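*Asks:* Structure for the following, please:
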Amino acid sequence: MCGIVAAAATDNVVPVLIEGLKKLEYRGYDSAGLAVLGAEGLERRRALGRVAELCARCEGLAASTGIAHTRWATHGAPAEHNAHPHISAGLAVVHNGIIENYEALKAELLAQGYQFSSETDTETIAHLIAASLKIQPDLAEAVRLTCQRLKGAYAIAVVAEAQPGRVVVAREGSPLLLGVGERGYYAASDTSALLQVTRQVIYLENGDLADLRPDSLVIRRIQGEAGEAVSRPVVLSQLSADAVELGQYRHYMQKEIFEQPEALANTLEMVGGAKSVQPGLFGAEAARLLDQADSVLILACGTSSHAGMVARYWIESIAGLPVTVEIASEYRYRESVPNPRQLVVAISQSGETADTQAALRHARDQGQPLTLAICNVAESAIVRESALRFITRAGPEIGVASTKAFTTQLAALFLLTLVLAKLRGRLSEADEAAHLQAMRHLPVAVQKVLALEPEIAAWARRFANKQHALFLGRGRHYPIALEGALKLKEISYIHAEAYPAGELKHGPLALVDREMPVIAVAPNDHLLEKLKSNLQEVRARGGELFVFADQGCQLPADDADGVHVLALPEHYGPLSPILHVVPLQLLSYHAALIKGTDVDKPRNLAKSVTVE
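*Replies:* Below you'll find the model as predicted:
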């Protein structure tokens, strides 16, 4: 969850550290801090809240070596004494992840006389390194010995007053990459923090430790004897600095909602002029591996799991394969029946989602080798660990509430559906051509939906003062109702739930009254008449209806009587979920604006869930 930036360079790195934290603030914003090795030795600055608070405390500070951190609280409440870096005997540590055995380690350190000033697991790492330095005076070796005792997921960066001009970093399970610059070497939790100094990056592997100095870089393995350096390739990042700037928009979420036509066009570029879909879209071995699959298991969390739920309807109806969608954090902890012919699809925006990554490994360890990653980050851990991959080209997504990542995941999953159907002889040439044409038209169709923003903003004003909301959908649009409810909860803090509309009489109808707005997704499909009956049940109980309907649904609006209907520009068949989620994103965004919440950084949440 947290963000790390580190630098060992020939010039002042404090501005680099601060700017890097600003780019990583979406990863955590309970507190921020840095430690540098300057003329006065080791200096630390920490502040509760946003990076701006830390910035005010760093005026006049200058140093050529330093580490910095923005925190999302796991162990220990948000408080300045829990903010990173943590210090012990002249060294400082920043840490992302969770140390599962920290309590036992802390008890050992307390017995040795070490004193703790925080409730964090990170301070344990600092004291352990200090203890290791008494045995092994080289900082890199002391960090390596310490890491061998840690259980859990971590990315760490360490500086020591006695060894200036040097930063030691290590990773196991949590993301960390290096930057190769003209004036030194850098490290960060993701590439966006380093674009200010370099686009040349090195992706560390789990179990790597790196020793950074202004003019040299050495990478070794944590486990085993201290040995020779290992080599990791230098990659030119495709991420641009402009892509992570806010531009003309008020919030990143708004920017990312309106970037969806472009994101979809980029993601589907490979089928733009194609007359057919090919397995090679998912990797060189895709034809052989996908042809072996007799079922599909989708592993994901949060918004990505909603994409997987939509895909279940697509794959089962079009490709004829049975599909199971599992919440990744639940799947790995229950007894399941492995099937070596089951295609395991891991969906993650960042490709570093801890639960999804662990679930993927669990499936693979159980003997399920047919793995596919659908991800927005080409160099991420989940992509590297999968046999096949599809990279969505949504670009960086900064807002915590996922928008363009979700719609591009849906586009990728529909392509997968068509490929699976074609391999099984279930996709006629006419249907394939029709589906491809619909996908090419998607960016234009989404742009038409975005033009409805003024009407949607007016709707938001009608129920932004409510405490609760109910979302309804049927069939493949039920997951879209779930996604709409999640967005409203995330950024407006209005309690929202979603149900299949047919379940109203089985409990949720008891909640409906004049104070409970009901938002319904109404595509013009075979379930429309049944949905209309469900909506009548709501009206009969005095509930106020907000209905997003396709053209031709013939749902009469009566604003005075509490029935509000907004017609989408067109009906879009199987791909309709991609269109219907966009107005729900806008509705949540404008409700949050009215309520005055922090849209991009909602309380208690962070963008990348890289810890359990």
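*Asks:* hey, let's count contacts and neighbours off CA atoms from now on
*Replies:* Fine.
*Asks:* longest single helix anywhere in the protein?
*Replies:* Identified as the longest helix of the chain according to DSSP state H is helix 429-450.
*Asks:* Here is a second sequence; please produce its structure as well for comparison:
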Amino acid sequence: MCGIFAYINCNVSRERRHILEVLFNGLRRLEYRGYDSAGISIDADGDGGLTDLRGLAMPGFCPLVFREEGKIEKLVTSVYKEVNETDLDLDYSFMNHAGIAHTRWATHGPPSPRNGHPQSSGKGNEFLVVHNGIITNFMVLKETLLRHGFEFESDTDTEVIPKLAKFVHDSLMEENKAANGNGGKDIQFSQVVMEVMRQIEGAYALIFKSPHYPNELVACKCGSPLLLGVKEVGEAENRGVFAETELRLAKEGGKPKEFYFASDASAVVEHTKKVMVIEDNEVVHFRNGAVQIYKFEVGKARTASGGLPRPASIERALSILEMEVEQIKKGNYDHYMQKEIHEQPDSLTTTMRGRLIRGGGDKVKGVLLGGLKDHLKTIRRSRRILFIGCGTSYHAGLATRALVEELSGVPVTMELASDLLDRQGPIYREDTAFFVSQSGETADTLQALEYAKACGALCVGVTNTVGSAIARGTHCGVHINAGCEIGVASTKAYTSQIAAMTMMALALGEDTLSSRNRREAIIDDLFNLPNMVEEVLKLDSDMKVLAQELMDEQSLLVFGRGYNYATALEGALKVKEVALMHSEGILAGEMKHGPLALVDETLPIIVIATRDATCSKQQSVIQQLQARKGRLIVICSKGDANVMCPNGGCRVIEVPQLQDCLQPIINIVPFQLLAYHLTVLRGFNVDQPRNLAKSVTTS
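*Replies:* Just a heads-up that it's a prediction; the model follows:
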């Protein structure tokens, strides 16, 4: 998913060197999202000799644009090389300046400088745009703009946006000139952007920059994440409100402030914790030290007289980030994925803190989920429960489906968000739909949420990100609270999702006396869960040795059953997405229906056979695979090695045993470690897997 970053210094002197470094570092903080090119735009030393439609000199600095294929450091090197060659003054100070930056993950056109962002309206860079998302009607817009004489230089869908902005701006200026002469009212930057928004379709977060509007930026979004950070220079940061009367600083001598736009909080937290998450169809206009926010009305066209609608500015509250700078640093680890695997005891502790009741005295063991307590009765009365997600989040739902059915008595249906949307599967008012997403911004899951809301279902969010689109768009929910996850391959968020959804199942079953002993046993093991994960992490060196044995293999099969069918799918996914090895998770009950044909003495096969209701069936699977000379690796409970492989011939990995419903959290850790070590040994980038991004836009 593309990354957007912008930096504005207002009434505070900042050298170009400082501005460049802030922009570059903002992009570095967004690297984990996945990208294949990067770019920035800053201002030159003087005006660019451009004139407006009236023939008057434009007062702003001409924007400079730098774009490079590949990593951010290549862009940095390229920029400083060009600076030296053109004698651009790095010590030049700006009291006010607006710079934009971008990391691109290619969707339309291959990675290349011409396809990178910012994308331009053409000569003079009269309008520049950075974009996260996809414009679905770009071909229609492109054909229209071509007929009006515009020339296109890139393969991207984004290029239509700055060209459309120029077309809108020039058309409005011509109309204004014809109606009012040169003394007519100026067209505001935000009005131009809203006219562009009326014509584009798709998912987007956009930031616009233009020399027609010096030191101004306009940001807007629909379906892609964007937030604004505010820092008062030299003053303590306090919670505040974006009110027109408060933030409309006078043109002369306003308070020194710095503003940061970013795709997520990781790029902002080192500068400020005071942020505002921008909502869909909001337009944020930075001008003269003021931040004005408008609500774009989708269906509202221009007035009958042809004039532009002028929506009133609205107020928005600032919130304080619950994130520390240390969370976005690797510390003593070599990679973010390694760090996050080893952070799981802490992330699980944080996820469960304050939610588990130990019991004793007059207290009964139980679970307290504040975000769900007012809706539990409604969920229990549901016709069915749907778990909706993508990838790892789907697997987390699958890992907890059986427990939710057991404790609530409500049937649970698993849905991949994209498939649900493709077939427009029926959802009823009597249903409860759970939307599981680490980022809370997954596009397919968001679209499924809108679909379920339109059908009248109760919608529950399970996300790791407070203030995310799913957290805001659902009726209620559970915050996973796993902490910032930088690595593209989800690890600690996955195990925390399972823990959070297990607690949800316990809360749903708390009014059933017959399951009390079962619930209390699970709660006891939840308290012990972080220590058990700590114990599994001691297998790190063993998994590295196994990775060395498997590093040259081409394929890996993983057989799981019951609660651990999800573990098989997720374990195979981890190996697939980071180590770039073909791996397949298979329901062990389906072994005889095709997969058995693949078994021979060369193909490595992992069988998950910890103690649960399907354990004896997994013993049978192991025996059948051994009879066909399968190359077996068995994950079993401590002390069960001789039971599961009585005749030897298997590599055995023993893990601690907990309640069956919690075993997927324990059992996935060896797979995470294996995938990590396989990736390093095979020479691939652990934190930025090929072709993958951290958060996924519409496909």
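*Asks:* Superposing both, give me the TM-score.
*Replies:* Once superposed, the chains reach a TM-score of 0.96 (TM-score structural alignment, normalised by the length of the first structure), with 610 aligned residues with a Cα RMSD of 1.9 Å.
*Asks:* Which elements pack onto the longest helix of the first structure?
*Replies:* Counting contacts by 3 or more Cα pairs under 8 Å, 6 or more residues apart in numbering; DSSP states H and E, helix 429-450 of the first structure packs against helix 260-267, helix 576-595.
*Asks:* Following the chain past it, name the next helix or strand.
*Replies:* helix 453-463 (DSSP states H and E).
*Asks:* what does that next one rub up against?
*Replies:* For helix 453-463 of the first structure, the external contacting residues (Cα atoms under 8 Å, 6 or more residues apart in numbering) are 517, 546, 566, 583, 586, 587, 588, 590, 591, 594.
*Asks:* Could you grab the helix/strand/coil label for residue 100 of the second structure?
*Replies:* Classification of residue 100 of the second structure by DSSP: H, G, I helix; E, B strand; the rest coil places it in strand.
*Asks:* could you list every residue that touches the spatially closest residue to it that is not a sequence neighbour?
*Replies:* Excluding the flanking residues, the one nearest residue 100 of the second structure by Cα to Cα, 6 or more residues apart in numbering is residue 6, at 4.2 Å. Listed by Cα under 8 Å, 6+ apart, the contact set of residue 6 of the second structure reads 23, 98, 99, 100, 101, 259, 260, 261, 262.
*Asks:* Neighbour-wise, give me the winner out of those residues.
*Replies:* Most neighbours among those, by other Cα atoms under 10 Å: residue 101, with 30 neighbours.
*Asks:* Residue 523 of the first structure matches what in the second structure?
*Replies:* Using TM-score structural alignment as the criterion, residue 523 of the first structure maps onto residue 610 of the second structure.
*Asks:* I should have written residue 360 of the first structure there, sorry.
*Replies:* That one, residue 360 of the first structure, aligns with residue 449 by TM-score structural alignment.
*Asks:* again, but for residue 448 of the first structure
*Replies:* Matched to the second structure by TM-score structural alignment, residue 448 of the first structure sits across from residue 535.
*Asks:* Mind putting the helices and strands packed on helix 429-450 of the first structure into CSV with mean neighbour count?
*Replies:* Formatted as CSV, those follow (neighbours: other Cα atoms under 10 Å):
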stretch, mean neighbour count
helix 260-267, 22
helix 576-595, 23
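*Asks:* picking that back up, look up how far residue 264 of the second structure lies from the match of residue 448 of the first structure.
*Replies:* 33 Å (Cα to Cα, to the nearest Å).
*Asks:* ok, those two, which is more surrounded?
*Replies:* The neighbour count for residue 535 of the second structure versus residue 264, taken as other Cα under 10 Å, is higher for residue 264 (22 against 14).
*Asks:* which residues touch that one?
*Replies:* Going by Cα under 8 Å, 6+ apart, residue 264 of the second structure touches 30, 225, 226, 227.
*Asks:* One more pass at 7 Å, please.
*Replies:* Shown in contact with residue 264 of the second structure (Cα atoms under 7 Å, 6 or more residues apart in numbering): 225, 226, 227.
*Asks:* ok, now residue 421 of the second structure?
*Replies:* Listed by Cα under 7 Å, 6+ apart, the contact set of residue 421 of the second structure reads residue 448.
*Asks:* Could you confirm it falls within a helix?
*Replies:* Yes - checked against three-state DSSP, residue 421 of the second structure lies within a helix.
*Asks:* Show me where the stretch 301-450 of the second structure has its strands.
*Replies:* Using DSSP state E, counting those that start in this stretch, the strands found in the stretch 301-450 of the second structure span residues 313-314, 316-317, 319-320, 356-357, 366-367, 384-389, 412-416, 431-437.
*Asks:* Give me the secondary structure label for the counterpart of residue 120 of the first structure in the second structure.
*Replies:* The alignment partner of residue 120 of the first structure in the second structure, by TM-score structural alignment, is residue 156. Following three-state DSSP, we place residue 156 of the second structure in the coil state.
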